[in-house]
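**Student:** show me the folded form of this:
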Amino acid sequence: MAKTNPGRFFEDYRVGETIRHAVPRTLSGGERALYHALYPARHALYSSDEFARASGLAASPMDDLAAFHVVFGKSVPDISLNAVANLGYAEGRWRAPVWPGDTLASESEVIGLRENSNGKSGVVYVRTKGTNQHGDVVLDYVRWVMVRKKNLDAPAPETVVPDLAKVVPASELWIPEGLDFTSYDFALAGEPHRWGDYEVGETIDHVDGVTVEEAEHMLATRLWQNTAKVHFDATNREDGKRLIYGGHVISMARALSFNGLANAQMIIGLNGGAHANPCFAGDTIRAWSEVLDRAETPAPGVGAIRLRLVAVKGDHRDFALKGDDGKYLPHVMLDLDYWALMPT
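**Tutor:** Prediction:
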């Protein structure tokens, strides 16, 4: 009797089922140090306990994307082990801080299925939530992923495509209890730009670039316990390349955005996102952002800013996103729409 798990294929999913993911993960300062080693992350709220305390928090929480990677990684063996590609995100909300010492677990509900016209794969839509040791939801989001079929003769399931909100309403954004930016130290944060200094439609070239190495990607993939075959098994693709985990690109672009958005301290909403084109070792990631919206919050001195974060490969600095055909340009790797908190 086989003891190993080959992972799920497209025909193995059913709309409405809930999948509890193994294995819970306790986070520590080690994860923070490794996160900051992998990415040039230096937003002050996640770097300094003293800066966080001056902003009304008990201490510096774990980086928001570190929490995302852990929750995401738990879901991979059940959702995307046999994936062709992770396609997009929607309706993401960070709902509670994650502190060193917290234990995170995750589960996913299948909310949609759609077989592709080639009959060889299909798209699986899931809503994944991460909880801490107290049962509090710290993060939830929807993602959709293209998964291979094992049995090409398996009948296509009824097509169910969920109706997803294009934007998380500003009124539904979570604000950490006690967060107060009225005494915010702009010099220590690294830039003087306030929430009110950014205009809707403004674009920002984040200037710097980082060339992705195979070793760092493999360390990141293992750190987040992401077991998707396309990320660690070079024989899984016809071109013999290991696909860089899309979350690695997200974190790299977010870290690069510090130059121009150093005061966009906390990511609290994920409106949408697409991994437009693959990233491989040797590619150089650069990033630019567009200001999409701004909103007031009830927290003292705190505003919400909606940003489009775009990661590109090479040296493209023209803010171009899509061609005349409406498709992403080949150098665009990531198009991410998110809300962040910023001092007013």
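**Student:** alpha carbons only for contacts and neighbour counts from here, please
**Tutor:** Fine.
**Student:** which strands or helices does the helix or strand harbouring Ala255 pack on?
**Tutor:** Following DSSP states H and E, the helix or strand that holds Ala255 is helix 246-256. Contacts defined by 3 or more CA pairs under 8 Å, 6 or more residues apart in numbering; DSSP states H and E place helix 246-256 against strand 203-211, strand 284-296, strand 302-313, strand 332-343.
**Student:** please state the offset of the longest one from the chain centre?
**Tutor:** In this view, strand 284-296 has its centroid 14 Å away from the chain centroid, taken as CA atoms, centre = their mean, to the nearest Å.
**Student:** between helix 246-256 and it, find me the angle.
**Tutor:** Between the direction of strand 284-296 and that of helix 246-256, the angle (axes from the mean of the first three to the mean of the last three CA atoms, to 10 degrees) works out to 70 degrees.
**Student:** can you check the shortest one too?
**Tutor:** Here strand 203-211 runs at an angle of 120 degrees relative to helix 246-256 (the same axes, to 10 degrees).
**Student:** and after strand 203-211, which helix or strand comes next?
**Tutor:** Elements were assigned by DSSP H and E; along the chain past strand 203-211, the next helix or strand is helix 214-223.
**Student:** what's in contact with the next helix-or-strand element following that following helix?
**Tutor:** Next in sequence after helix 214-223, counting helices and strands by DSSP H and E, comes helix 229-232. The set of residues external to helix 229-232 that reach it, using CA atoms under 8 Å, 6 or more residues apart in numbering, is Leu81, Asn82, Ala83, Val84, Met218, Thr221, Asn236, Arg237, Arg242, Leu243, Ile244, Tyr245.
**Student:** same list (those) but as TSV, adding neighbour count, distance to Tyr198 and secondary structure.
**Tutor:** Listed next are the contacts of helix 229-232 as TSV, based on neighbours: other CA atoms under 10 Å; distance: CA to CA, whole Å; DSSP: H, G, I helix; E, B strand; the rest coil:
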residue	neighbour count	distance to Tyr198	secondary structure
Leu81	21	41	coil
Asn82	25	42	coil
Ala83	25	39	strand
Val84	19	38	strand
Met218	16	37	helix
Thr221	21	35	helix
Asn236	16	44	helix
Arg237	14	43	coil
Arg242	21	38	coil
Leu243	22	35	coil
Ile244	23	32	coil
Tyr245	23	31	coil
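**Student:** compare with the first, here's sequence two:
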Amino acid sequence: MAKSSSGNFFEDFRLGQEIVHAVPRTITTGDTALYSALYGMRFPVQSSDAFAQSVGLERAPIDDLLLFHVIFGKTVPDISLNAVANLGYADCRMIRSAYPGDSFTARSKVIGLRENANGKTGIVYVRSTGFNQHGEEVLSYVRWVMVAKRDLAAPAPETFVPELPERVAPEALALPEGLAFSAYDRAVAGSPYFFDDYEVGERIDHIDGMTIEEAEHQIATRLYQNTAKGHFDERLQRESRFGRRIVYGGHVISLARSLSFNGLANAGFVAAINGGRHVNPAAGGNTIYCWSSVLEKYEQRADVGALRLRTIATKDLPCADFPQTGGPNESSILLDLDYWVLMPRATR
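**Tutor:** Purely as a prediction, here's the structure:
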């Protein structure tokens, strides 16, 4: 009897199916240092225990996206090992702060299925939830992924596409326990701009670019224990429609988040991801640029505001040369991400 697993194919999923994912994972200070080395992350709350303590936290928390990637990686062997493409995200909520030394597990529930017209693939919708060592939810998100069929003759399941919210309601955003921005040092943080300095409709060109190195994107994907074949197996990918290894989409998300520091340095917490699409694949050697638009503002408290942002990441095309989405440059778009960030307000 074979003891190795080839992963789930589309016909293996059932509506309502619940999956417990292996393997528990402790995130250490070494992991956070490696994450910073891979992306050049500079947000001060995640960079310095002393700064984090100055805003009411016990110490520097794990970066929100590092936690997201680790939980995502847990789900890959069961959900997307045989994926053709990871298509999008919705209703992602950062529920509870996490710190180095915490351990995490993940579970998923299949909430939608739709076979594609070609009969070779189908779309699987799952809600995945991450838990800490105390059994407390730390984050929850929906994603949908195109998965290959093992047996093209397998009957199609009944189609069910879940209704998903356009955005996470700002009043439902969770604030880190103890957070108090009243003593936030904007000079040390690296930017004078607070929540009240941003306007709905404003667009911020983050200017800088960062080239994806083959070794770095593979190290990053291994860091998250993401086993998807498309990111590692060069021989297999030469026979695919891409012709080479493709970059894990979350790597592009973290690159864009890091680049956004130039213009959004005080947006230290990702509170939720409302929706996101990996529009085109990236590969080693591509240079990533991005810009952000302010979609919405919400006053959480006297010292905390939430900005809803739309960040567009492109490959090999600086954003100053890319005035809008659509048109002849559409193939240069890698990521279209809609999310909430928390930012200090000027207290009076």
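**Student:** at which residues are the helices of the second structure located?
**Tutor:** Taking DSSP state H, the helices of the second structure run over residues 29-39, 44-47, 49-54, 64-79, 186-189, 214-223, 234-238, 249-259, 261-264.
**Student:** so which of those is nearest Ser108 of the second structure?
**Tutor:** The minimum distance between Ser108 of the second structure and these falls on helix 64-79, with 7.4 Å, by CA to CA.
**Student:** chain center to the closest one: distance?
**Tutor:** In terms of CA atoms, centre = their mean, the gap separating the centre of helix 64-79 of the second structure from the centre of its chain is 9 Å.
**Student:** what's the angle from that helix to helix 214-223?
**Tutor:** 70 degrees.
**Student:** helices and strands around helix 64-79 of the second structure, which ones?
**Tutor:** Of the remaining helices and strands, those touching helix 64-79 of the second structure by 3+ CA pairs under 8 Å, 6+ apart are strand 18-26, strand 103-115, strand 121-131, strand 269-278.
**Student:** which positions in the shortest one come out as buried?
**Tutor:** Judged by neighbour count (16 or more other CA atoms under 10 Å), strand 18-26 of the second structure contains these buried residues: Glu18, Ile19, His21, Arg25, Thr26.
**Student:** what about stretch 123-131 of the second structure, how far off from the first structure?
**Tutor:** Once the two are superposed, stretch 123-131 of the second structure sits an average of 0.2 Å from its aligned residues in the first structure (mean CA distance after the TM-score superposition for the first structure).
**Student:** related to what we said a few turns ago, pull up the aligned stretch in the second structure for the helix holding Ala255 of the first structure.
**Tutor:** Mapped onto the second structure using TM-score structural alignment, helix 246-256 of the first structure spans residues 249-259.
**Student:** mind checking what Arg294 of the first structure lines up with in the second structure?
**Tutor:** Under the pairing rule here (TM-score structural alignment), the equivalent of Arg294 of the first structure within the second structure is Lys297.
**Student:** circling back to that earlier point, quick one: the helices and strands packed on helix 64-79 of the second structure as CSV, columns for distance to Glu177 of the second structure too.
**Tutor:** Formatted as CSV, these follow (distance: least, CA to CA, whole Å):
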stretch, distance to Glu177 of the second structure
strand 18-26, 21
strand 103-115, 18
strand 121-131, 17
strand 269-278, 13
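**Student:** figure out which of those strands is closest to Ala33 of the second structure.
**Tutor:** Nearest to Ala33 of the second structure among those is strand 18-26 (14.2 Å), distances taken as CA to CA.
**Student:** map Asn277 of the first structure onto the second structure.
**Tutor:** That one, Asn277 of the first structure, aligns with Asn280 by TM-score structural alignment.
**Student:** with adjacent residues omitted, what lies nearest to that match?
**Tutor:** Nearest non-adjacent residue to Asn280 of the second structure, counting by CA to CA, 6 or more residues apart in numbering: Leu334, 4.8 Å away.
**Student:** do Tyr338 of the first structure as well
**Tutor:** In space, Tyr338 of the first structure is closest to Leu270, 4.5 Å off (CA to CA, 6+ apart).
**Student:** then His36 of the first structure?
**Tutor:** The shortest distance from His36 of the first structure to any residue other than its chain neighbours is 7.6 Å, reached at Arg42 (CA to CA, 6+ apart).
**Student:** measure the one you found to Phe258 of the first structure for me?
**Tutor:** With distances taken as CA to CA, to the nearest Å, Arg42 of the first structure is found 7 Å from Phe258 of the first structure.
**Student:** same question, Pro330 of the first structure
**Tutor:** Noted for Pro330 of the first structure: a distance of 25 Å to Phe258 of the first structure, by CA to CA.
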